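J.: Here's a sequence, model it:
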Amino acid sequence: MGEIKTSSLGYPRIGENREWKKALEGYWAGKLTKDELNHQLTELRLSFLKKQQDAGLDLIPVNDFTYYDHILDLSTMFNLIPKRFEQTSGDELDTYYAMARGNKEAQACEMTKWFNTNYHYIVPEMENKKPTLTENKPLKAYLEAKEKLGIEGKPVIVGPFTFLKLAKGYEPEEFAQLLDNFTPVYIELLQELAEAGVKWVQLDEPSLVTTLSSDEIRLITSVYNKIRTAVPSLKIILQTYFDAVSDYKEVITLPVDAIGLDFVHGYEENLSLLKEFGFPDDKILAAGIIDGRNIWKEDLQKTNDKLEQITAVVPVERLFIQPSSSLLHVPVTLVHEKELDSLVLSALAFADEKLEELSTIKKLILANSEQKQKLLDENKKIFDKISQSTWRSSYQKNEQQLLAKRTTPVTERQKIQQQKFDLPLLPTTTIGSFPQTKEVRRARNQWRKGQLNQADYEAFVNEQIKKWIDIQENLDLDVLVHGEFERNDMVEFFGEKLGGFVFTKNGWVQSYGSRCVKPPVIFGDVHFKEEMTVAETVYAQSLTKKPVKGMLTGPVTILNWSFERSDISRQEVANQIAEALIKEVEALEAAGIEMIQVDEPAIREGLPLKERDWEYYLNWAVEAFRISTSTVKDTTQIHTHMCYSDFRTIIQSISDLDADVISIETSRSAGELISTFESNVYDKGIGLGVYDIHSPRIPSVEEISIVINRALEVLPKELFWVNPDCGLKTRGEKETVAALENMVTAAKASREKLVEVKN
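T.: Now for the predicted structure:
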């Protein structure tokens, strides 16, 4: 049997204990110098490479490390610096972070979801600039790995087609010319790699799994023909992931040396295409057979069956075994998970464990029949215990509940609710959370460790609630929130109170920049156990005559932002969560809370990458939301919130949620979503985020007024709400109050103008 190699597409950046996050935030806070930041990040980067080297990985990725975001790295490397940052004081690193986070002079670049994941990238802006190669970062990464650790690294670079598809600032008809402009820059970059002795380079083209036109396929073919002609000696892996390739017959003819296919998330279709059309004899198949996006241990019997079908077409000697995508999307290691249930722990594999699994699968392929059976039998025992556990035998489907929906049309509900709440034009509110200060985090940490008793912790939380109710009253906001000071995370908090979830100690993953989240693990059947939010919300409402919103996270977001079980469908898991949440909604309503926000920021990110699959997903996602909100009275106003995704393509499904009010982020995209409403009628309350909460800068009244007035050109004034674009937990207290004060001032000014016009 020929040689088989193991490869990886990328490694987590954050470190076992989030050292990367702490270094970045230390630098931003002025606690680290630039030299200290560079030293710490270099040490981290080399330690990651050493781990992969020690794991016996044959092709180790380099250039997957970043100081913020890998797409932002390319933008700056290609000199795509928006004009508004040209006056940024300081050096290249200051400009880099200004693009990511904004500063006093300029608003940050737009941030949106990386395909259908919860990772956010910084959107490149063209601004009619012709790209130039200012620095070859992949080359620096390759040379560092080789010189410091003796590693013959595999530079990882997002390919030209995908990079441009992810960018903004051009018209569709300009795409071909822009791609032609980028091709020489990529060629220059790759030529420098070839001259330095690079053997393999990975060009990521995940856009190849989306729905493409025949013209786009011709453009891709033209680009890669030019690259091959200009750089004939460099071995190129054309890497796809997150789904099956859309134009398989064309893709496999591209002039590259290896093609990476996802045999996890696009398994059935990719396998079918492989069997039907074969695979070129002169190419290597980089087979993604380990899930790079979820945390479950490999079922070796299923993996073996999968490999047998793949190797029936492509011989082992022309195979790379690898994860289905970068391991950026999973936590780093299980070594710190000392408190997990032993059965749960036996089922998990984080990034380091997945690298070990690659070695195991390599052994499985090379083993004789007796050795192979022993490996399979040992692995099977784990999965038998899991499937037979009580974790997965408690759910009973509620057929009656699944059919429920609100019966009174929204137009009638609006009249009833306006009469009840008597809100002014352009009512102001926030999305839910207020700053999670050091004091808040310290108190929660002490409570969790048993250093602060329950009564004292509840008293502390109530103090914070009262403080911020008073602040909101003083700001003269119209609809208030309790601030969510008792919550660590908008998904983890609910998972801790619902049945079926388990929690890791160090299972952090990067969401955007230095923002890390620790997704809950849906291990069993989800069910309601006890009231989760009622006490804090009722207390807040007792402090004011203004309405206070109850705040919940919706079923699809809880699903998409958790590591979900894979033995049943995602739809079924979403419905289990929805049936648990409706009980909390009913409890809030019974306690007198009659504005309830059920946030669904992750509905759009879960949208399949192929348009043909959208309808099915959106139908069950909308159904799950409706299940979670379906039994309330007409006087109860249901809100929801969505952020940092392109919602223009799903505006009808957003309407189908039948929420009374929806708030959507638009600040970083300069209100581009507003244009959608020029051609789509939206008959429900809507708040478009009027300023960016992920930037430390305080927006002026004038800036906010521009967004409000632009929206009022296309949206009915009676339906328009004014709010920030997301929760405020990551911001400081002073900047939060200052920004909200400007927001309220701008809303009142616009309100007065509307009243004057009416009169």
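
J.: okay, CA-based contacts and neighbour counts for the rest of this
T.: OK.

J.: that's a helix at residue 686, yeah?
T.: No - Residue 686 is assigned strand when assessed by DSSP: H, G, I helix; E, B strand; the rest coil, not a helix.

J.: Let me know how buried it is, in neighbour terms.
T.: 26 (other C-alpha atoms under 10 Å).

J.: same deal with residue 682?
T.: Residues within reach of residue 682, counting by other C-alpha under 10 Å, total 18.

J.: what does residue 419 give?
T.: Neighbours of residue 419 under the rule other C-alpha under 10 Å: 11.

J.: can you list contacts of the strand or helix carrying residue 445?
T.: If you go by DSSP states H and E, residue 445 is part of helix 438-448. Here helix 438-448 makes contact (C-alpha atoms under 8 Å, 6 or more residues apart in numbering) with 452, 453, 454, 457, 460, 485, 486.

J.: Tell me where the stretch 551-700 of the chain has strands.
T.: 595-599, 637-642, 661-664, 685-689 (DSSP state E, counting those that start in this stretch).

J.: how about those, which one is nearest residue 177?
T.: In terms of C-alpha to C-alpha, the element of the strands of the stretch 551-700 of the chain nearest to residue 177 is strand 661-664, at 33.1 Å.

J.: Could you give the separation of the closest one from the chain centroid?
T.: Centre-to-centre, strand 661-664 and its host chain are 19 Å apart (C-alpha atoms, centre = their mean, to the nearest Å).

J.: Now do it: which elements does it pack against?
T.: Applying 3 or more C-alpha pairs under 8 Å, 6 or more residues apart in numbering; DSSP states H and E, one finds that strand 661-664 makes contact with strand 637-642, strand 685-689.

J.: Redo those as TSV? Include distance to residue 75.
T.: Formatted as TSV, these follow (distance: least, C-alpha to C-alpha, whole Å):
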stretch	distance to residue 75
strand 637-642	27
strand 685-689	26
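
J.: In the longest helix seen in the chain, which of the residues would be classed as buried?
T.: Assignment by DSSP state H gives helix 733-758 as the longest helix of the chain. Burial within helix 733-758, assessed by neighbour count using 16 or more other C-alpha atoms under 10 Å, is assigned to 735-737, 739-748, 750-751.

J.: Next, the structure of the following sequence, for comparison with the previous one:
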Amino acid sequence: MKTVKKILLPTSTAGSLPKPSWLATRETLWSDWKLHGQELIEGKHDALRVALQEQVSSGLDIVSDGEQTRQHFVTTFIEHLTGVDFENRKVVKIRDRYDASVPTVVGPVSREKSVFVEDAKFLRQQTKQPIKWALPGPMTMIDTLYDDYYKSRETLAWEFAKILNQEAKELEAAGVDIIQFDEPAFNVFFDDVNEWGIACLERAIEGLKCETAVHICYGYGIKANTDWKKTLGSQWRQYEQILPKLKNSNIDIISLECHNSRVPVDLLELIRGKKVMVGVIDVATNTIETPEEVANTLREALKYVDADKLYPCTNCGMAPLSRDVARGKLHALSAGAAIVRKELTN
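T.: So this is what the prediction gives:
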């Protein structure tokens, strides 16, 4: 198995970075594109270059496209599939949290051609650093649709898992080092996760030789998510429901939210032995962490995660933040990791 292990405590983001104002509305999650046609293609590539440069200049070790080529972390993938009608929309409750107008599954879902592979090839051409690419996970995909065809969450999830596996294999062939599946739904539907959700995720990674990750957080710093967090009490123990089974899964890396959250850090003991992307940057605030704050979160995590398996990361994506704030947080992430890296090697 290919391993990204060139440095102790390799840093990365969970996914999205803010888009430049000439591409989409500033500090707005899932904004419409401001460009069209060939201009949009070129604009996305320019934005990808900028996002890459932000990561490199901040000192990150594992880089990504910053999701500059995606409008939405789930539906942009679904837009490229057959069997889904984006004109026929229904209102559903996303992750039992907030209502959203979503497309409808009207027939067999399939992937006629790759979705992100050309963008991944473009990113691969821009850098020699390890690259990570994010895909939506099967359970989060089914939670972002109205199913009027299969009428079974599990059946549709298995279909998406097969499609994701096709995409993932092509991303691997394009030179992606880590393929990450975003599964915020894992923090909500615990019974389904343990009964078939993790198995679906393992179907999505079947046959891959690159490293694989699953990102399970408490969401972007939007009001619907922050309001939900206020209802979760003094301790957020959702991870306790799913980590034991994830530990025994074929997924290489588990990406979790930690900093400024009420997640008891000792829950990480449940996955000791796994590689863990520990969220040390709070994406729900404009306050920029100090390097020492980042270092403190890492020191706590190191009580439960072996140093050679700890990947400092952000709690979630940073698309809704200003570019200045996101840049400051990236620098803090890198500087905080450097502090602890020095402590571990002295």
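
J.: can you list the strands of the stretch 551-700 of the first structure in a markdown table and add distance to residue 705 of the first structure?
T.: Formatted as a markdown table, the strands of the stretch 551-700 of the first structure follow (distance: least, C-alpha to C-alpha, whole Å):
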| stretch | distance to residue 705 of the first structure |
| --- | --- |
| strand 595-599 | 25 |
| strand 637-642 | 21 |
| strand 661-664 | 17 |
| strand 685-689 | 12 |
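
J.: which position in the second structure aligns with residue 533 of the first structure?
T.: Using TM-score structural alignment, the equivalent of residue 533 of the first structure in the second structure is residue 116.

J.: In the second structure, which residues correspond to stretch 73-81 of the first structure?
T.: With TM-score structural alignment applied, stretch 73-81 of the first structure matches no range in the second structure.

J.: let me redo that: stretch 190-200 of the first structure
T.: Counting by TM-score structural alignment, stretch 190-200 of the first structure has no counterpart in the second structure.

J.: Would you mind listing the residues in contact with residue 286 of the first structure?
T.: With C-alpha under 8 Å, 6+ apart, residue 286 of the first structure has these contacts: 237, 258, 259, 260, 261, 319, 320, 321, 322.

J.: That one should be in a helix, yeah?
T.: No - looking at residue 286 of the first structure with three-state DSSP, it is strand, so not inside a helix.

J.: Just tell me the aligned range of stretch 696-705 of the first structure in the second structure.
T.: The aligned range for stretch 696-705 of the first structure in the second structure is 286-295, by TM-score structural alignment.

J.: do stretch 472-479 of the first structure as well
T.: Counting by TM-score structural alignment, stretch 472-479 of the first structure lines up with residues 55-62 of the second structure.

J.: what comes up buried for that stretch?
T.: Buried residues in stretch 55-62 of the second structure, counted by 16+ other C-alpha under 10 Å: 55, 56, 58, 59, 60, 61, 62.

J.: wait, doesn't the last one sit right on residue 129?
T.: Same thing as residue 62 of the second structure. Yes - using C-alpha atoms under 8 Å, residue 62 of the second structure is in contact with residue 129, at 6.4 Å.

J.: quick one: which of the buried residues of helix 733-758 of the first structure is nearest to residue 369 of the first structure?
T.: Nearest member of the buried residues of helix 733-758 of the first structure to residue 369 of the first structure, counting by C-alpha to C-alpha, is residue 736, at 64.5 Å.

J.: contacting residues around that closest one?
T.: Residues near residue 736 of the first structure by C-alpha under 8 Å, 6+ apart: 435, 728.

J.: That one pairs with which position in the second structure?
T.: In the second structure, residue 736 of the first structure lands on residue 326 (TM-score structural alignment).

J.: any idea how far its match is from residue 287 of the second structure?
T.: Residue 326 of the second structure is 10 Å from residue 287 of the second structure, where distance means C-alpha to C-alpha, to the nearest Å.

J.: Can you show me the helices along the stretch 401-550 of the first structure?
T.: Applying DSSP state H, counting those that start in this stretch to the stretch 401-550 of the first structure gives helices spanning 410-421, 438-448, 454-475, 492-497, 534-542.

J.: JSON lines please, covering these and showing distance to residue 217 of the first structure.
T.: Shown next, in JSON lines, are the helices of the stretch 401-550 of the first structure (distance: least, C-alpha to C-alpha, whole Å):
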{"stretch": "helix 410-421", "distance to residue 217 of the first structure": "44"}
{"stretch": "helix 438-448", "distance to residue 217 of the first structure": "51"}
{"stretch": "helix 454-475", "distance to residue 217 of the first structure": "54"}
{"stretch": "helix 492-497", "distance to residue 217 of the first structure": "42"}
{"stretch": "helix 534-542", "distance to residue 217 of the first structure": "54"}
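
J.: just to revisit the earlier point, contact partners of the match of stretch 696-705 of the first structure?
T.: The contact list for stretch 286-295 of the second structure, computed with C-alpha under 8 Å, 6+ apart, reads 259, 280-281, 321, 325, 328-329, 332-337, 339-340.

J.: Can you name the two of those that sit furthest apart?
T.: The distance between the two most remote of these (C-alpha to C-alpha) is 26.4 Å, for 321 and 340.
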